[in-house]
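K.L.:
Pasting the sequence and the predicted model now:
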Amino acid sequence: MIDLKGKTAVVFGLANKRSIAWAIAQKLNEAGAKVAICYQSERLKKEADALLPELNDAKSFQCDVSVDEEIERVTEELKAAYGTVDIVVHSVAFAPSDAIKNDFLLTKRDDFRVALDVSAYSLVAVARALEPLMSAGGSILTLTYYGAEKVFPNYNVMGVAKAALEATVRYLAASLGPKGIRVNAISAGPIKTLAARGIGDFNKILDTVTERAPLHRNVETAEVGNTAAFLLSPLASGITGEITYVDCGYNVTGM
């Protein structure tokens, strides 16, 4: 059984109750952790606050991880509220819609920069800011996708951003390992989240996974949450710098 009693977990990237971030927050809460959920903007505050009663003694904080000043502010707020942090979940990704739907060759410089900044660099920024609060060590987890390794239709610049994110996981694991902080990623299979709406013909990807994955189905958010709880717990104390697939086995298939 996973026991996270006495631990404080910060979950960045909550969008709504269908998001992977929410599934992870629920599992961490079930394991006994105090959970702080961070939403991007005032527009998402109502959604986040409405979910708080479903968690035990949870708090919500606003933080746009593409803005250093907001990361600095939320770090001070977390320090004041909890003192220390043990677990950090980074469930954040964004690319301008044109950069996703248009041919990759047409990717604009600014759109490329934004995708890499929000989807990959923000993990570095968050880790650097919260590392001083992780004085007893801890664990950081981010979310990636198989499009980092293989070309998926209508994923385009986000695939490049996820590839950068996966490399970032490995380099951060090396940087933070001496401080007792582990850094890992989950490569989740396709899930109908708010972010997935921006990917054209997304249902075709879902159908392909159902057909070809060894389990012949798509993964559920709760299953990603279960794996996250394990990786963020002491049960995974020897695991860092890894990309763990939770995709019903789709990544192992060829034809």
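P.N.:
All right, it came through fine.
K.L.:
all contacts plus neighbour counts: C-alpha atoms, from now on.
P.N.:
Fine.
K.L.:
thought L14 was touching Q26?
P.N.:
No - between L14 and Q26 there is no contact under C-alpha atoms under 8 Å: 11.6 Å.
K.L.:
Counting neighbours, go ahead and name the busier of the two.
P.N.:
L14 (26 against 22; other C-alpha atoms under 10 Å).
K.L.:
isn't there a helix covering that one?
P.N.:
No - assessed with DSSP: H, G, I helix; E, B strand; the rest coil, L14 is coil; it does not lie in a helix.
K.L.:
which residues touch the spatially most central residue of the chain?
P.N.:
The centroid of the chain falls nearest to S91 when counting by C-alpha atoms, centre = their mean (2.3 Å). By C-alpha atoms under 8 Å, 6 or more residues apart in numbering, the contact set of S91 is 11-14, 20-21, 142-143.
K.L.:
so which of these comes closest to T193?
P.N.:
Closest approach between the contacts of S91 and T193, by C-alpha to C-alpha: I20, at 7.7 Å.
K.L.:
In contact with that closest one, which residues?
P.N.:
14, 91, 193, 221, 224-225.
K.L.:
Distance-wise, check E42 relative to C63.
P.N.:
9 Å (C-alpha to C-alpha, to the nearest Å).
K.L.:
hold the first one in mind and look at this next one:
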Amino acid sequence: MGLLEGKRILVAGVTMDSSIGFATAKVAQEQGATVLISNFGRALSITKRIAKRLPAEAPVLELDVTDPEHLAGLADQVREHVDGLDGVVHSIAYGNPETLLGGKFLDGPWPDVAQAVQVSAYSLMSLAQATRPLLTPGAGVVGLTFDATVAWPAYDWMGVAKAGLESCARYLARDLGPHGIRVNLVSAGPLRTLAAKAIPGFSDLEDMWSTRAPLGWDNTDQEPTARAVCALLSDFFPATTGEIVHVDGGFHAMGA
């Protein structure tokens, strides 16, 4: 029996098969879950093609987490495929690389910063609220972050947005805990995803891990991160919420 046998999981924000979201959907299916995935806009057609590469083709829902109508209709979309959810994965982030990343912190314009915070942090609450009518007691909400406790080269305003995400997860854990819903994050090391490739100077981050992660770090392997997400969605962490689990080869625990 798999770790997620019989569970119904929504993975929001799957584009390419190199993404953490895709890897999570794959591992979840391998562990026995029924998986739904989502995307929106021009990327939706890509996601529909990518869905065929999963062990079992997953239904693809249209969801823009900044669109109130999409959020209001999400529960009905989900109910077309399953009658409830045991887990939700927030694999969503965006910051304009031309204005917010790669050493542009002091010049980041507010409209772009606001968009990054809404898409990358506020949307965790939006997604949790939109799916809350479907979530069963004991359900898990898991998001993905990149350590926001320090300032990183090149990451700039996305680091601020991730700090917001991490704080949002703690407040959600507080408010959803009485309803039996757990909220946790996985903090992954740098991975060569589509989003990472858009960050100017991303190689500077990758280089740090090659020398300082005691377990080593493969920046092309999303599976360790996906496994951690699935573990947090499982029944093996029934009393864990408001937590950030690091999957970074141990980098976060090392000094300079």
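P.N.:
Cool, the structure landed. In this text, all values refer to a predicted model and were calculated from it rather than measured experimentally.
K.L.:
Tell me which of E42 and C63 of structure 1 has more neighbours.
P.N.:
C63 (23 against 12).
K.L.:
Now that one: closest residue in space, sequence neighbours ignored.
P.N.:
Using C-alpha to C-alpha, 6 or more residues apart in numbering and skipping the chain neighbours, the partner closest in space to C63 of structure 1 is Q40 (5.1 Å).
K.L.:
wait, what's in contact with the one you found?
P.N.:
Applying C-alpha under 8 Å, 6+ apart, we find Q40 of structure 1 in contact with 13-14, 62-65.
K.L.:
do V27 of structure 2 as well
P.N.:
So V27 of structure 2 contacts 223, 226-227, 230 (C-alpha under 8 Å, 6+ apart).
K.L.:
Now do the SS call for V245 of structure 2.
P.N.:
Under three-state DSSP, V245 of structure 2 comes out as strand.
K.L.:
my guess is it contacts V183, does it?
P.N.:
No - counting by C-alpha under 8 Å, V245 of structure 2 stays clear of V183, with 11.6 Å between them.
K.L.:
Give me the more crowded residue out of those two.
P.N.:
Neighbours were counted for V245 of structure 2 and for V183 using other C-alpha under 10 Å; V183 has more, 31 against 17.
K.L.:
Quick one: the strands in structure 2, in order.
P.N.:
Per DSSP state E, structure 2 carries strands over the ranges 8-12, 34-39, 60-62, 85-90, 135-145, 182-188, 244-247.
K.L.:
wait, what's in contact with A21 of structure 1?
P.N.:
Each residue near A21 of structure 1 by C-alpha under 8 Å, 6+ apart is listed here: 11-15, 89, 91.
K.L.:
Pull out the buried residues from stretch 151-161 of structure 2.
P.N.:
In terms of neighbour count (16 or more other C-alpha atoms under 10 Å), stretch 151-161 of structure 2 has its buried residues at 152, 154-161.
K.L.:
That one corresponds to what range in structure 1?
P.N.:
Using TM-score structural alignment, the residues of structure 1 aligned to stretch 151-161 of structure 2 are 151-161.
K.L.:
Quote the end-to-end distance of the matching stretch.
P.N.:
So stretch 151-161 of structure 1: terminal residues 13 Å apart, C-alpha to C-alpha.
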